[in-house]
Structure formats: C-alpha cells, structure tokens
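> for reference, the sequence and a predicted model appear below.
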Amino acid sequence: MKFGIAIRNMGPQSNRTTIRTCVRIAEQAGFDALFVSDHLCIPPDQTEGSGGRYLDVLATLAFIAGATEKIRLGVSVLVVPYRPAVLTAKQVATIQELSGERMILGIGVGWMKPEFDALGVEFRRRGAITDETLNVLHHLFGADVPGAYNGKLVKFPSFVFQPRPKRPTIWIGGNGAAAMTRAVKFGDGWHPMLPATELKAKVEELHAGALAAGRAVPEIIVRRGLKLDDTAAARTKVAAEQEAGATYFILDLGRYPDEQSFGKSVETFMAKVAS
C-alpha cells in the first residue's frame, strides 16, 4: 500500500511558511504524494475550521512544486465543473510540466450548491460537465495539435497544446454508480469516501467493470483520519482498509495547528503505523 498525506490549504495554517515546511517534512518522511483540497466560494455558514480562507488548489500545487523535488503532488479532489475545461487542461499541463510530471489529478463533481451558485454553474449539470471535461483532458493530452473538439457542452477548433507533458494520473472521486463508471472509462484510480465495511463489495464491482471494459485494474484510494495516540488501533484500521481493497491511503491529519504538530504526527505515523 502507498501512503499520501493531506496538506492544509485552508484556515490560518494555509500560509507560505507553514505549507512549505509541511510539504518538505512530508517529502523527507517518504510519503508517496501530498494532497490539497478544493473550495472556491465558501458560504458564510460553512466557514467553521477555515474562516472561509481557502487557497486555490492549482495555484497552491504550483507553489508546492517549487518547494519540493520528488514527492508527487495531488488534488483530492478538483471540482472540475467550477472551471472551464480548456483552461483547466492548460493549468494542469503547466503544473505537470514544471513539476517534472509529478501530478495526480483527483476529479469530482462537487456537492456544495452555494459554490455552484456563486460561480454561475448549474448544479444539476455537474455530472455532465465533469464527463465533458474528462473527455477534453484526454483529447488535449493526446496530441501536440489535437483536432477540433465538438462535444455537447464544449466546442473548440484545433490548436497547439504545448507544453504537452505526459497526462497526469487521473483519480475519479465519488461513491455512486456514475463515479464508478467514470473511473472505468476515464480514470487510473477510484477515490471514494466509503467506510471499509462497504468498500470491499464496491471494489469487486469496479474490478469486474474494468475487466469487462478491457481496462487495467484501477488504484483504489481512501482518505482517512487516524487517532495516532493509539497506534495499534491505527494500524488495525489501515489493515482493514487494505483488506477491503484499498491500494492507496491518504492520511488526513485534520486541522493541525502548526508545522510542529504536523511533523510530530508524521513521525508517529511513519514509524509506528506505516512501517
């Protein structure tokens, strides 16, 4: 099992010093990747824990890319309906290029309707927009001069798509049938938020779908918090996730107060849980 770790890009801890220190701690500790989370327009009644302060995930990943050397960089997950498809592809390609092809692109449809309202995006069409954006990403990363694209929601003429690094790994977030279908069709991994007790049957279903479609078995990613003051229980919980079919575990330390607390938790996890 591979291990990633979530980095706060929200709240007062989302400052350049704390982020830079935490990502370097994570890299030195040996995590496979680090992950930031996506919100753009937090409504006033949803600010607990962040104060409404969220850094844009793609801009934050660009900053993190410059502060690290080898660790992979991920979004868990990018709400793609919030952004124009072609612009998203260009931003992703730029981060992938400048990071040395270290990006993991987790993708989701979103859930917070007030954010959609603030951005002028129809909430009911978020699934269709996500599918269209995934099509566009595959189309543009497929050629230096991709042909014209004529989708249901997005249309554009042929243009030069440079730089065109290797397409980043794509993980599809979401629990339902639509997300699983996207994972088989577009993704390299599936990133649900299901408890381990429900995960195993869904993983078996996903594996069957991938086999029927002639696709490789996707990575199965879970993101969990752990009580690191009870390392035996934490180890048991990680083992249960692996038994249920998870192949990738993202450690979420929640609202850690500072880089010192982050570093202490990282040390405990890597020495007593992940080892």
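Good, I have the coordinates.

> from now on I want contacts and neighbour counts done on CA atoms only, so please keep to that.
Noted.

> count of residues packed around E115?
18 (other C-alpha atoms under 10 Å).

> now do the same contact list for T21.
When contacts are counted by C-alpha atoms under 8 Å, 6 or more residues apart in numbering, T21 touches E259.

> helices or strands up against the host helix or strand of S76?
For S76, the element it lies in under DSSP states H and E is strand 72-79. Applying 3 or more C-alpha pairs under 8 Å, 6 or more residues apart in numbering; DSSP states H and E, we find strand 72-79 packed against strand 33-36, helix 57-67, strand 103-108.

> what's that strand in contact with?
32-39, 57, 61, 64-65, 102-110, 173.

> I figured F123 hits K113, correct?
Yes - assessed by C-alpha atoms under 8 Å, F123 is found in contact with K113 at 6.3 Å.

> who's more crowded, the two?
Taking other C-alpha under 10 Å, F123 and K113 do not tie; F123 has more neighbours (19 against 14).

> how deep is E27 tucked in, by neighbour count?
Neighbour number of E27 under other C-alpha under 10 Å is 19.

> mind checking how far the lengthiest helix in the chain is from the chain centre?
The longest helix of the chain (DSSP state H) is helix 196-212. Remark: helix 196-212 is offset 20 Å from the chain centroid, using C-alpha atoms, centre = their mean, to the nearest Å.

> another structure for you, compare them:
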Amino acid sequence: MVQISTPNIQDTVTLDIWYTLIKIYKCIITTKFRLNREKNMELAINVRNWGPTATVEFIRDSVLVADESSMDALWFNDHLCFPPFIADNFYNVPQTMGSIIDPLSLASFIAGITKRIKFGTAVLVLPYREKIVTTKMIASIQQLSNNRFLLGVGPGYLEEEFNALGINLKDRGKITNETLDFLLKASKDSKIISNGQEILLEPKLTLPPIYIGQMAKVAFDRTIRFGRGWMPVSISPEELGPKVIELKKQAKAAGRDKIEIIAMKTLPLDDLESAKKMAIAYKDAGATQLVHTQGYETVDHYCQIIEKLEKYIKPLI
C-alpha cells in the first residue's frame, strides 16, 4: 500500500517564515540601493560652443572625450548675436565670445557622434525661437539621440538680442511660459492646434527633462509648474542651500515630491583640496548634479580637466 505523507505543520510554518524573511531582506537591499543611488550627485562638464573653441574639430574631439569618460552630462549655452558693444560696458562681448554655434544645431551634431553621454542646453533662450519650430527641433534631437537630450531653458536677458528680433524684452516671461506649455502639450498628443490650424507634428515629442535656469523669484514657480528641476548659475553652496530648502517647500505644497537641482560652477582644480570641499558643499546644499564650467585652450587641456574630475571629485560625490 502506498502511503501518502501529510505536510508537517511546523515545517510549513517554518517555510512561510523563511519566505517572509527573504522578502523583507530583498526589500531592505533594494531600498538601501535606491537611497544610496539617490544620494549620489552627478558630475557634468561644459563644452564651449563659442569663441576660439567653436570649430568643428575642437568641438568634435572635446565631445568624444566627454562621451568616453564617466561624466554624466555635457552642457552648452545659447546666444543668437551681439551688438558691437554693450551699452552699460558690462563686458566686451565680441572679443570674448567670438563665433557662436547654435545650441540646437550643436545638439543634433552631438547626437550623431556620441553613444552614451547626456547633453543639453544651459540654457536655451525660449523667446528667441518660434514654439513649433523649437518643438520640432527638440523632437528630432530626441529621436536622433535615443532620448539623451536635456533641456535647460531661460527667458533671456540681453535687450539688444530682443531688439534685433523685434521682441519686447518685457514679454520674455510670457513667451517662455507659452513655449513650455506648448512643449508639454506636444509631448502628449501629436495633433496640435496652432493659430487656429490643426496640424500633426511628427515625430511626436518625447519630452526631455526640463530645467529652469533663472535666478529671479519667478524661477521657482516656473520650475514647479514645468520643470524637473532648477538650474542656477554661479551660485555658491552657501547661497544654494537655503534656496533649495525654500524651493522644495513650495514644491511639496504644490504636490511635487521631487525636484532636481543642477548647480553650475567652476571648481578650483588647481587647488584640489578646495575643489573637493566645494564639490561636497554643493552636494550637502542639495545639488543633484554639479556642472564644472572651466574654460580650456586645447583638447589635451580638456582631457586633463576631465581626468582630474574623474580621479579626485567624482569618487567623493
């Protein structure tokens, strides 16, 4: 006669306890990994799309170096043009800036020659470009780069550029918001109505992360409404900390649970101890990414900068 054994109740209970413990352990490990990952501050670098470095060879070689490095992102800025002089003598623009490569054209170029690195505008002046054209270009860049584009935006400040475009400087905030609103809508539906005309805008926009690059008070409202994060320029860690606290407080009140902070600053790499302290201070102040914005004279110099960042700064953050 075949005897069928019945499960031992004690053994069954023991197995249940083990399964529960394993689940708890996996949960702890997963949570710990996620928290550790969230604590890390990304490290990025600029590529100059203006001045003597704004040549195809210089930009190409610098970008490829960055793509092969461990840098998390690559940033470049935006100006359309300059007058022969600045009325308030703020700085001597034509001599210091020289040729300026359009940032969206540069983004398309970078998309075609890189494989890994994220890249973006710091910042794209939205009022300078018609919103449908801007949307089309960004959608194309996203498709060409497998969605590696980062969109830092701002309203602009140089009155002479607005004058040349026939745009009232006072309207820049309104135009910025209208363009951001259009981008959000275009990312949800390729069928769009513009100026009373219904159109299909393809490829459909995969909305890139949007970062608001402005120091004015309105930047917080714009960040909470449209952005993944805030992108202040040349702000010290001591100044950044209280502003991050205030921004996150406002964001929480508006139902936003996470805001990224991208700080842009030149670390004093000639004094490594000071550079390390500064990088850690930015992390402690709440920055989620630090962009090193140092100038460079040659591609070799650019390589040396990245090597220092990788060896001395990235392991700390």
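It's in. If you're wondering where the values come from, they're calculated on a predicted model, not measured in any experiment.

> after the longest helix of the first structure, next one along is what?
strand 219-224.

> would you map the helices across the stretch 1-150 of the first structure?
16-29, 57-67, 85-98, 113-119, 126-140 (DSSP state H, counting those that start in this stretch).

> okay, now the counterpart of V109 of the first structure in the second structure: neighbour count?
Here V109 of the first structure is matched to P155 in the second structure, going by TM-score structural alignment. Around P155 of the second structure there are 23 other residues, counting by other C-alpha under 10 Å.

> before we move on, what about V299 of the second structure?
18.

> that one matches what in the first structure?
Using TM-score structural alignment, V299 of the second structure sits opposite E259 in the first structure.

> please enumerate residues in contact with the longest helix of the first structure?
With C-alpha under 8 Å, 6+ apart, helix 196-212 of the first structure has contacts from 180, 184, 216-218, 220, 240-241, 243-245.

> mean shift of it relative to the second structure?
On superposition with the second structure, the mean distance recorded for helix 196-212 of the first structure (mean C-alpha distance after the TM-score superposition for the first structure) is 1.2 Å.

> now that helix: buried residues?
If you call a residue buried by 16 or more other C-alpha atoms under 10 Å, then helix 196-212 of the first structure has these buried ones: 196, 199-200, 202-203, 206-207, 209-210.

> mind putting the residues you listed in a markdown table, distance to K227 of the first structure included?
Shown next, in a markdown table, are the buried residues of helix 196-212 of the first structure (distance: C-alpha to C-alpha, whole Å):
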| residue | distance to K227 of the first structure |
| --- | --- |
| A196 | 16 |
| L199 | 21 |
| K200 | 23 |
| K202 | 26 |
| V203 | 26 |
| L206 | 30 |
| H207 | 31 |
| G209 | 35 |
| A210 | 34 |
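
> just give me the neighbour total for the closest residue to N46 of the second structure other than its chain neighbours.
The shortest distance from N46 of the second structure to any non-neighbouring residue, by C-alpha to C-alpha, 6 or more residues apart in numbering, is to W75 (4.6 Å). By the measure other C-alpha under 10 Å, the count of residues near W75 of the second structure is 25.

> kindly report the same for the one 5 residues further on.
The burial metric for L80 of the second structure, expressed as a neighbour count using other C-alpha under 10 Å, is 14.

> map it across to the first structure for me.
Counting by TM-score structural alignment, the partner of L80 of the second structure is L40.

> who are the neighbours in contact with its match?
54-56, 115.

> gap between it and V79 of the first structure?
Distance of L40 of the first structure to V79 of the first structure, given as C-alpha to C-alpha, to the nearest Å: 9 Å.

> can you pull out the helices in the stretch 151-275 of the first structure?
177-186, 196-212, 231-243, 259-272.

> how about those in JSON lines, adding distance to N135 of the first structure?
Shown next, in JSON lines, are the helices of the stretch 151-275 of the first structure (distance: least, C-alpha to C-alpha, whole Å):
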{"stretch": "helix 177-186", "distance to N135 of the first structure": "8"}
{"stretch": "helix 196-212", "distance to N135 of the first structure": "18"}
{"stretch": "helix 231-243", "distance to N135 of the first structure": "31"}
{"stretch": "helix 259-272", "distance to N135 of the first structure": "37"}
